[in-house]
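[1] Here is my input, please return the structure:
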Amino acid sequence: MGNRTLRRSKRKLQRGRKQIDEPCTGKQRHEELSFHRDDGRHGSDDIPRRCTSYSAFRIYDVPVTEDRILTALRGVLDPELGGDIVELGMVQSVDADPDGSVTIGIALTIAACPMRDRIEQDVIRKVSALEGVTGVKVETRAMDAEQRSQLMAVARRRARDNAKPTNVSPLTRVVAVGSGKGGVGKSSVSVNLSLALADLGHRVGLLDADIWGFSIPRLIGTHARLSAGEDRLLIPVNVSGIQVVSTGLIVESEDTALMWRGLMLSKALEQFLNQVAWADDLGYLVIDLPPGTGDVQMALSRMLPQAELVVVTTPQIAARNVAARAANMARRSFLPLLGVIENMAGFTCEHGTTYDLFGKGGGQTLADDLGVPLIGQIPLDPLVVADGDAGLPIVRAHPESPAAAAFRDAAARLADAFPPAGDETCVGRIARILEDLEVPAR
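    As a prediction, this is how the structure comes out:
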């Protein structure tokens, strides 16, 4: 570089510094940036910049558009559902006036949504930060049934996309059996429903998720122990044609008490889903849930978002109300409800008279309130208790009994309304057509 060129460059640099050290307008700022950008010999980092005019950075006459508002609202998350309110379909309307005032309509899952205040505050904060907005008003209302269904579908898809893979095939229909309380016979329902589904020709697995209060081994009549294969995965015990997994197949004896805290319960469920060699062609995996709405239920919805819930209740009002809370928990956890099974529906004596010992109609009332079908009504039969204690489920020990017939009817309704996911694929439908035509599949 010659001396003349070097002196010229120094003079330019000095003029640039002088301009930057003075308060600038937007036009000056533009000129300064142009000067430093066009001068290939001096990078912008070589020159200390100072601009005391705030107006140099402002952008005037920015229109407040719906797109800009929706972009801002994507930063507002529903704390319970875990998605932004735009994706979840909670933003119902966006109105922006020329003076910069904005009105936003938000639909909440329920009118008394506990997250209402937080969502409103986040909406106001995000939209108020937009240039040109002079005021924000939020109008909230409750969603209708169709909107809630659409929202749950989105939330369920998000949960499925974010869930870690398990050893349960995504084509397996996962049926969780819950009641919200103990003593309604959900374990007996789980066992007999599983066997009835197997009798219909489906490949069935049965998971005892009642970690503390396991009873499936006793009810199904097995004293086997779980063992690990070469791949170190636990091999389910095959009992009466179904795959069975339970903590009762791990402990030393049936009387062993498990003194585990909530975290251990979730870990046990995770192990049963991730470290068990479940068959790839399982049509149904029936999961016997523990009473209540605690750790296992919440962990199941997180680990296995494909799960769906069958609610078991007795006709008694108290049991029905608790079962309704279990259904409410399921919906808040994005577990779809398949239906209701009413157990101990009535006792018929040897003379043919039926006595409603626990009331009447509780299952149908609960199903109507939840908007789901009543899948079955299982009569109160002493044989269910006696056969279960002997390890001989009634659908196999006394298939001619009214209770066994009721279990088979419930399984048939469940299979007809909710077939295995594999049967709903194109390949599954073609296979069924070929089977109906008695054409051997290749």
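
[2] Could you use CA atoms for every contact and neighbour count after this?
    Noted.

[3] wait, what's in contact with His351?
    Not one residue lies near His351 by C-alpha atoms under 8 Å, 6 or more residues apart in numbering.

[4] where does it land in three-state SS?
    With DSSP: H, G, I helix; E, B strand; the rest coil as the basis, His351 sits in coil.

[5] Give me the distance between it and Arg429.
    Distance of His351 to Arg429, computed by C-alpha to C-alpha, to the nearest Å: 47 Å.

[6] Buried by neighbour count: which residues of stretch 156-176 qualify?
    For stretch 156-176, burial by neighbour count (16 or more other C-alpha atoms under 10 Å) applies to 156, 158-160, 166-176.

[7] Pull up the distance across it, start to finish.
    Counting by C-alpha to C-alpha, you get 16 Å between the two ends of stretch 156-176.

[8] What lies in contact with it?
    Here stretch 156-176 has contacts from 83, 273-289, 302-310, 334-335, 419-422, using C-alpha under 8 Å, 6+ apart.

[9] For ChimeraX, what selects the buried ones among the residues you listed?
    Applied in ChimeraX, the following selects the buried portion of those according to 16+ other C-alpha under 10 Å:
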select :83,273,274,275,276,277,278,279,282,283,284,285,286,287,288,289,302,303,304,305,306,307,308,309,310,334,335,419,420,421,422
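
[10] So which of the contacts of stretch 156-176 belong to strands?
    If you go by DSSP state E, these have 284-288, 308-310 in strands.

[11] Following up with a second sequence; could you model it the same way so I can compare the two?
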Amino acid sequence: MSQPVTPAPVAPAEDAVRAALATVDDPEIRKPITDLGMVESVTVGADGAVRVGVLLTVAGCPMKAELSRGVTEAVSRVPGVTAVDVHLGVMSDAQRSELRTTLRGDAPANEIPFAQPGSRTRVYAVASGKGGVGKSSVTVNLAAALAQKGLSVGVVDADIYGFSVPRMLGVTGKPTQVDQMIMPPIAHDVKVISIGMFTPGNTAVVWRGPMLHRALQQFLADVFWGDLDVLLMDLPPGTGDIAISVAQLVPSAELLVVTTPQLAAREVAERAGSIALQTHQQIVGVVENMSWLELPDGSRMELFGSGGGQAVADSLAASTGTRVPLLGQIPIDQTVREGGDAGTPVVLSDPDSPASTALRGVADALAARQRSLVGKSLGLTPAR
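    Predicted structure coming up:
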């Protein structure tokens, strides 16, 4: 009796392999590598072995291992593929220039996308009157909570002298530059940029006003943020150069004021918020941090007093003639400090803690807000 003949394996079609590659996003740009011109070649052997040539944006791309792994996994899932060989090359200057045009279009190199009339990004400048009120902790936790809700989120660490956002988000990598575009590192699905990524070690930044303005402008214009839903800017305490520059560079930015219940903090927070009168910015609300300490018996110890956040909100509402809500009260919670030191925001590391619950409430309020119409054309024409 003759033995049944086993049919030879059918090699996968090249179109199927390219379709699989279209599901692979560049880890930094977050767009399919097929749309970015990064797939140089695809070769399919008769035995099902596939060789893929991928062009890196720069030779020292820090995410090349992750990119190679993503390509291998995607192509391996195609029926008939027996082996995957990923060959990494580097884009030429002309290809990088073409990539920049693909991402930024014809926009000038120094154009700030968030300041354009058609921008759909909500920009929140997180401000405080004095240091030590937990402004940066609030910023990174709100960013992580908003990203967890599925929004595209970016953070600008605009506190040039006292930068701390990279540590709190666990960012250790450096930005990559592609044809005058800076690709921001991503942590917990949040894109982030900080002067701390450009300084060696824990070196202090000693700059005057013009340098601060230029650094902020570069963070906003030269960094490729993509299509953000929300951009959070962690401002330095007070009403100095950076606060003024934000109002000039991104007029539609709205202020989110952080304070503690303490009288001294409340008074200076009111001054920080009142800058909106001079810059014509809107105040989105007030967050009261370190509101109380929950004791084991369920009672609350108000270490810094009480009512400060509501008092700031009421004062700013009266001075600006607008509604300024108290968006939330964040209790003192050791897990907030632990999350900041570990580089994992508490809303992710301990989502059921009292502080996490309060922070997510503030994030929900920000996510539900309508986008600002400041500076946007309504498309109206005068009646004849």
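
[12] rewinding a little: let's have the ones in strands among the contacts of stretch 156-176 of the first structure in TSV, adding distance to Thr103 of the first structure.
    TSV is the format used below for these (distance: C-alpha to C-alpha, whole Å):
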residue	distance to Thr103 of the first structure
Tyr284	48
Leu285	48
Val286	48
Ile287	47
Asp288	48
Glu308	38
Leu309	39
Val310	42
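
[13] Going by distance to Gln243 of the first structure, which of those wins?
    If you rank these by distance to Gln243 of the first structure using C-alpha to C-alpha, Leu285 comes first, at 8.9 Å.

[14] Identify the residues contacting the closest one.
    172-175, 204-207.

[15] Can you find the partner of it in the second structure?
    The alignment partner of Leu285 of the first structure in the second structure, by TM-score structural alignment, is Leu231.

[16] start and end residues in the first structure for the host helix or strand of Arg100 of the second structure, please.
    According to DSSP states H and E, Arg100 of the second structure maps onto helix 93-104. The counterpart of helix 93-104 of the second structure in the first structure, using TM-score structural alignment, is absent.

[17] Tell me which residues of that helix come out buried.
    For helix 93-104 of the second structure, a neighbour-count test (16+ other C-alpha under 10 Å) marks 95-96, 98-100, 103-104 as buried.

[18] Identify the farthest-apart pair in those residues.
    Comparing all pairs in the buried residues of helix 93-104 of the second structure by C-alpha to C-alpha, the longest separation belongs to Gln95 and Arg104, at 14.1 Å.

[19] can you pull the contacts of the equivalent of Ala365 of the second structure over in the first structure?
    Counting by TM-score structural alignment, Ala365 of the second structure lines up with Arg413 in the first structure. For Arg413 of the first structure, the contact set (C-alpha under 8 Å, 6+ apart) comprises Ile375.

[20] a helix runs through Arg413 of the first structure, doesn't it?
    Yes. Under three-state DSSP, Arg413 of the first structure sits within a helix.

[21] separation between it and Leu193 of the first structure?
    Distance of Arg413 of the first structure to Leu193 of the first structure, given as C-alpha to C-alpha: 11 Å.

[22] do the same with Gly391 of the first structure
    In terms of C-alpha to C-alpha, Gly391 of the first structure sits 15 Å off from Leu193 of the first structure.

[23] out of those two, which sits in the more crowded spot?
    Higher neighbour count among Gly391 of the first structure and Leu193: Leu193, with 26 against 17, using other C-alpha atoms under 10 Å.

[24] correct me, but the more buried one touches Ala405?
    No. Using C-alpha atoms under 8 Å, Leu193 of the first structure is not in contact with Ala405, being 11.0 Å away.

[25] OK, contacts around the residue mapped onto Gln281 of the second structure from the first structure?
    Aligned by TM-score structural alignment, Gln281 of the second structure pairs with Leu335 of the first structure. When contacts are counted by C-alpha under 8 Å, 6+ apart, Leu335 of the first structure touches 156, 301, 305-309.

[26] which of the residues you listed still touch in the second structure?
    Contacts conserved in the second structure for these, using both residues aligned by TM-score structural alignment, their matches' C-alpha atoms under 8 Å: 301, 305-309.
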